[in-house]
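Q: have a look at this fold, sequence not included:
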């Protein structure tokens, strides 16, 4: 994907869609100060270039019975490409892992894992994470409460 130049109108479109992806083309156009056709063209272009990757419903994890968030710091035995790839491929298959970041510093990966209770996290650890070859250590931290969660990037607009 080539980097697309984002102008002020694109930023307003992105900000509006991050706030409410259910806006009709007419509502969005009105919000950003365009007519409907050019607004729709810009949205299609942002989608085609991968600036807008998709649209999702933001679900309350407590309301669906997944109140526990665990942050797991993972250190691998070695930081070789094959081991990094094997780890990332495994993590990509696990629905409990909501976020996974390759890190600098003492640990190699930081995972956010969402489960229904402590027993479910223990099963996840025993059945999945600890069985993965190359994992040297796992350090888990449990979130007590969520202060802020946003899916919107600070794009401006």
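A: Alright, I've got the coordinates. Keep in mind it's a predicted model, so treat the numbers as computed, not measured. Numbering: from 1, shown residues only.
Q: only C-alpha atoms for contact and neighbour calcs from this point on.
A: OK.
Q: correct me, but residue 13 touches residue 43?
A: Yes. Contact criterion CA atoms under 8 Å: residue 13 and residue 43 qualify, at 7.5 Å.
Q: quick one, what contacts the residue of the chain most remote from its centre?
A: Farthest-out residue of the chain from its mean C-alpha position, per CA atoms, centre = their mean: residue 35, at 32.1 Å. When contacts are counted by CA atoms under 8 Å, 6 or more residues apart in numbering, residue 35 touches 26, 29.
Q: now residue 42
A: Here residue 42 is in contact with residue 10 (CA under 8 Å, 6+ apart).
Q: name the helix or strand for residue 154, please.
A: Under the assignment given by DSSP states H and E, residue 154 is not contained in any helix or strand.
Q: before we move on, back to that, roughly how far apart are the residue farthest from the centre of the chain and residue 108?
A: 48 Å (CA to CA, to the nearest Å).
Q: tell me how far stretch 14-28 is from the chain's mean position?
A: Counting by CA atoms, centre = their mean, to the nearest Å, stretch 14-28 is centred 20 Å from the centre of its parent chain.
Q: A further structure is provided below for comparison with the first:
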């Protein structure tokens, strides 16, 4: 496990502001955190170097991109052979439809968030990809009807 760094309340404020708007200028960030611009810049760099700030990104509206179908898919594996599992994970990582994937406890071995254009596209994803994975025993689809809460960052 990597070393954790001490996070001050000011650091928390910096991270929170950057999560809300990663394009905020250093001058605005410094003003909103009560720091000088040079001290703020140094602290942001320290948070980046420590890995607290892993990367910067953009939140997109998937529906405006034509991605109107979303599902949480529970996947059960036939066996947990390390080579088969590694192959399965590499295959998932290469698929643009799979936005997130978690190895989980319980009945399912993995839970994935899958996003695509429509149900026909999702059906092709199942038939042409997921069900052709030798490690997969079964998959259960939970169609997302609407998004109730979606965080773009952590509350710290």
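A: Nice, thanks for sending it over. This structure is a prediction, so every number in the text was calculated from the model and none was measured.
Q: where does the TM-score land?
A: The TM-score (TM-score structural alignment, normalised by the length of structure 2) is 0.95; 155 aligned residues with a CA RMSD of 1.1 Å.
Q: still on that earlier bit, quick one, which of residue 13 and residue 43 of structure 1 is more surrounded?
A: Neighbour count, other CA atoms under 10 Å: between residue 13 of structure 1 and residue 43, residue 13 has more, with 25 against 19.
Q: may I have the secondary structure class of that one?
A: helix (DSSP: H, G, I helix; E, B strand; the rest coil).
Q: against residue 69 of structure 1, how distant is it?
A: Distance of residue 13 of structure 1 to residue 69 of structure 1, given as CA to CA: 32 Å.
Q: swap in residue 133 of structure 1?
A: Distance, residue 133 of structure 1 to residue 69 of structure 1, using CA to CA: 24 Å.
Q: with neighbour numbers in mind, choose between those two.
A: Taking other CA under 10 Å, residue 133 of structure 1 and residue 69 do not tie; residue 69 has more neighbours (24 against 12).
Q: just the element for that one, please.
A: strand 68-76.
Q: contacting residues around the residue nearest the centre of structure 1?
A: Nearest to the mean C-alpha position of structure 1, by CA atoms, centre = their mean, lies residue 99 at 5.5 Å. Residues in contact with residue 99 of structure 1 (CA under 8 Å, 6+ apart) are 110-113.
Q: mind putting these into TSV with secondary structure, distance to residue 155 of structure 1 and neighbour count?
A: Formatted as TSV, those follow (DSSP: H, G, I helix; E, B strand; the rest coil; distance: CA to CA, whole Å; neighbours: other CA atoms under 10 Å):
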residue	secondary structure	distance to residue 155 of structure 1	neighbour count
110	strand	25	19
111	strand	25	19
112	strand	24	19
113	strand	27	21
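Q: what's the next secondary structure element after the strand holding residue 69 of structure 1?
A: With elements assigned by DSSP H and E, the helix or strand that comes after strand 68-76 of structure 1 is helix 81-93.
Q: hmm, who's touching that following helix?
A: 76, 97, 100, 132, 134.
Q: quick check, distance from the strand holding residue 69 of structure 1 to the centre of its chain.
A: Worked out by CA atoms, centre = their mean, strand 68-76 of structure 1 lies 15 Å from the chain centre.
Q: which residues in structure 2 form strands?
A: For structure 2, the strands defined by DSSP state E cover 69-77, 98-103, 110-116, 136-143.
Q: residue 20 of structure 2: which of these is closest?
A: Residue 20 of structure 2 lies closest, by CA to CA, to one member of those: strand 98-103, at 20.8 Å.
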